[in-house]
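Asks: need coordinates for the following:
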Amino acid sequence: MGDTPNWQHMWGAKIKTPCDMDDDILEDVIRNVTMRLAKFDTEEWEKNGLAVCEDIKAHLDEAWGPHWVVCIGRNFGSFVTHVTRNFVFFYYNEKAVMIYKAGPQQFKRNMVVHVVKKMKVEHEIIGDSTFGDRTANPQESSDSDENEELEDKDLTSAIAQFQREDGTNVGPQLEIPMNSTIRQMEELVNMLLQNGKDRVPYSLFLGETEVTTTLKATVEELRLSTETALTITFQPLAPFRVRPVTRCSDTLQGHSEAILHVSFSPDGKRLASGGGDATVRFWDTNTCMPKYTGRGHRNHVLSTAWSPDGLRFASADRNGEIRLWDPLTGKQVGQSIKGHKQWVNSLTWEPMHRNAACEHFASSSKDGSIKVWNARTGRCVASLSGHTDSVECIKWGGQGLLYSASRDRTIKVWAVEGEHVGKLVRTLVGHGHRINTLALNVDYVCRSGSFGHDFQSFLSRKEMQQAALKRYEEVLKGQPERLVSGSDDFTLFFWEPSKSKKPLARLTGHQQPVNHLSFSPDGRYFASASFDKKVKIWNGQTGKFVATLTGHVGAVYQVCWSSDSRLIVTASKDSTVKVWEMRDPKNAKTTLSGHADEVYALDWSPNGDMVASGSKDHTIKIWKH
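Replies: Okay, the predicted model is just below:
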């Protein structure tokens, strides 16, 4: 007889035995199963099947109660030995052995037989809690099994094929219980991919609808037929998890007017704020204490932006002046930059993966112009003319293009690199009113450069640029950049602006102007905030509607995602900040009260530890778990 299998080889750091079965009992179960297998040669096993000996049955009855199945086979895919709360799985003499626990509501006599048939490999039940030993030739019961299969499948299970985002199948078709939870199916995907200890979290989809509770709930919601195999697509989530913020840890005071902007530096070490008192303030995120106050603006600070390397901070005011700051000293760098005739609405930096020096940024103004600047010299590199009204928002993409949205109801795509700097590539038309906001599916990685969640250190600018490029490509995955625009006409348009001037989709549903848009860091979703007091979530690949976040009693000014793309925070005129979870987006997870007036500004720290909110009440509040 061969050695007892190493059943402790499993994924996860801590052993989890079925229903907390005692380790000694579990080892006895496995030893007895292997001893039973050793008594039969392959030919006899294939001919007659096997019976579970009574002592194994006794162990299982004691540990799992009256619902369990033991089956064996030549191959269950490429699994290794696993132990979980629901089954034990291991190999013995090139035969796969699985002891499977079935819940009281889902256990059916032929369930494992059906799995076996669909997998098209030779397996056989060797015993179960309902009818004990099974030593007869399996062919004898095949006719009755066939009728039961349809009945059982409709009631308790469905055939499913797991599939990657690119459409490639993973593993064979499996029959899985309809009441399988998202975590159970996630566990199964990890097994199919042989992730072992390097367990990866996944989101699962039926079509374009995410499974958020159980397979059955989603199937019923979509009214899907289980007569044919369900295709379950899985997408890896961030390997880290951000915890939802629940409490106010600090209130930062110092501003004497409304705070219009708050933003964390790409490395998360600084928080910058700007607003109606014409100052820019830098705060230490470790101590939540003020570091520096930047003075020089003579009017409201209307726009701010960090460089992707975190070494420069740009701010622009209602007079049209732009100032650059060194966040490490709080001092202004060079003279104020002048060139716009009216106030500046938006600032954006060139992504690090396009230029390791991080020395170019662009500004847009109410005067209808867009200017590209060299931050090192303070000189204008290019002036982009073409809009006939105020340019409300600009975004510097990751492929050498800049996107601008205007009150003239158009979006323009500009070349901002090489010999074609300033050239108009195309104009996107569709909105019936002024365009207020834009969002790119690569916004997050373009703004944060080489700084991921783990804040890896680098020896050179070249290494930083390579890391930034890798992060960018991981989000894009070979697809074109996607852009979404929001307007006073209550609609959104979804574009692939580098390829076509025709929109992919026109998105309706809001009942008031759309004033802010934000893509999740992984690019899979985007959120739209509106004066209609609602936030809507949309699919970042197709633009299709996903959910409406309802709960605010005032206009929603801003929306922000956690760095793991699982959580959303929203800021509103109703003086509250709300936290929402993508797994269950219909109801706010937490309402954060504390501000005495409207909340205009919002940002989530790159490491996920804190959220900053800026208010008309002149304060910034820091929210933590």
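Asks: only C-alpha atoms from now on, for both contacts and neighbour counts.
Replies: Noted.
Asks: quote the end-to-end distance of stretch 270-288.
Replies: Stretch 270-288 stretches 9 Å from its first residue to its last (Cα to Cα, to the nearest Å).
Asks: ugh, wrong one, I meant stretch 309-319
Replies: End-to-end distance of stretch 309-319 (Cα to Cα): 27 Å.
Asks: which residues sit against it?
Replies: For stretch 309-319, contacts defined as Cα atoms under 8 Å, 6 or more residues apart in numbering pick out 265-267, 278, 280, 297-307, 322-328, 342-345, 347, 352, 358, 448-450.
Asks: following up with a second sequence; could you model it the same way so I can compare the two?
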Amino acid sequence: MKKRTFFIFVLFLIPYFTTAETNENHTTLRGHLGSVEVVAFSPDGRTLASGSSPHIIQLWDMDTQRSHTTFEVDAFQVWGLTFSPDGQLLVSGSSEEVLIWNVHTQELNARYQRWYGAIAFSPDGVTSVMFSPNGSTLASGGNDGTVRLWDVGTDQGPTILTGHKYEVNSVAFSPDGRVLASGGGDGTILFWEILSEVSVARIPEDANGDGSVNIDDLTFVADYLGQVGGGNVADVNGDGVVNVLDLVAIAKAMERNPLPQ
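Replies: Down below sits the predicted model:
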């Protein structure tokens, strides 16, 4: 019985051993158990990150063509990967969470989960992520059709950009960081002007970030009732928890500034 158990254990480990095969016009890296959903090079080109199902991110040394680091994630699939411009951080986006890793220490710097995180990201999952060229802003595209801009290094909630009818499949900054492009499942590409080094002012009661306070903000906050933690955009009054008081704050703002008839 011991020999059989050991034999099965070895067979289970074999797929995790990484290999590289070089043919006439390409090199094949092997090591993932499932489908590879996304890949991203580090800025210096020496490291390749790959995300796959189930639950795995691997970092590959392009000199040796071997995987040297494996990160495990809770989500079954990893949809988005991006390195910070200095190559120090790696961000992953998935259906369940956004993770920020320190590439050199291999430590998890931050975890923003779908329902329990301190910062509310797209509730239906993050499909794509991208740093601005100066590394100060992280853009994410979501299955809920929103683009969200995060001020890296703070606990502030994101600026939410709306315009796509369906999921946002990709986001990309222009080289100067002043324009963000997003591609959506509705067949459109939207361009957004990004204010460099200036925070976009937003009304707290405008929880969904569409530029006006209305019933849509009540619906948005209702989806996050019970969440705790600072920086959540649904925490309108900033008391650290999303509850009925936030709904009351929105209702009062609607009374002060009624929509034109």
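Asks: re the thing from before, separate out the buried members of the contacts of stretch 309-319 of structure 1.
Replies: Among the contacts of stretch 309-319 of structure 1, the ones that count as buried by 16 or more other Cα atoms under 10 Å are 265-267, 278, 280, 297, 299-307, 322-325, 327, 342-345, 347, 352, 358, 448-450.
Asks: quick one, what contacts I160 of structure 2?
Replies: Counting by Cα under 8 Å, 6+ apart, I160 of structure 2 makes contact with T146, V147, R148, L149, N208, G209, D210.
Asks: checking these against structure 1: which ones persist?
Replies: For these, the subset whose aligned partners also touch in structure 1 (both residues aligned by TM-score structural alignment, their matches' Cα atoms under 8 Å) is T146, V147, R148, L149.
Asks: now, those that are in strands?
Replies: Residues of those located in strands (DSSP state E): T146, V147, R148, L149.
Asks: can you pick out the most distant pair from these?
Replies: By the measure Cα to Cα, T146 and L149 form the most distant pair in those, at 10.0 Å.
Asks: now do the shared contacts for the two.
Replies: Common contacts of T146 of structure 2 and L149 (Cα under 8 Å, 6+ apart): I160, L161.
Asks: more neighbours, the two?
Replies: T146 (26 against 23; other Cα atoms under 10 Å).
Asks: what sits against the most centrally placed residue in structure 2?
Replies: In structure 2, the C-alpha nearest the mean C-alpha coordinate belongs to G93, at 3.6 Å (Cα atoms, centre = their mean). By Cα under 8 Å, 6+ apart, the residues touching G93 of structure 2 are V78, W79, G80, L81, L99, G125, V126, T127, S128, V129.
Asks: aligned counterpart of the second one in structure 1, please.
Replies: Alignment of W79 of structure 2 against structure 1 is given by TM-score structural alignment, with N345 as its counterpart.
Asks: how about the fifth one?
Replies: Under the alignment (TM-score structural alignment), L99 of structure 2 pairs with K371 in structure 1.
Asks: mind giving me the packing neighbours of the longest strand seen in structure 1?
Replies: What stands out as the longest strand in structure 1, according to DSSP E, is strand 169-177. Here strand 169-177 of structure 1 touches helix 111-119, strand 157-163, going by 3 or more Cα pairs under 8 Å, 6 or more residues apart in numbering; DSSP states H and E.
Asks: please identify the most buried of the ones you listed.
Replies: Among these, strand 157-163 has the highest mean neighbour count (mean count of other Cα atoms under 10 Å), at a mean of 21.
Asks: could you tell me where that strand falls in structure 2?
Replies: Per TM-score structural alignment, strand 157-163 of structure 1 has no counterpart in structure 2.
Asks: okay, the angle between that strand and helix 111-119?
Replies: Put simply, strand 157-163 of structure 1 runs at 40 degrees to helix 111-119, going by axes from the mean of the first three to the mean of the last three Cα atoms, to 10 degrees.
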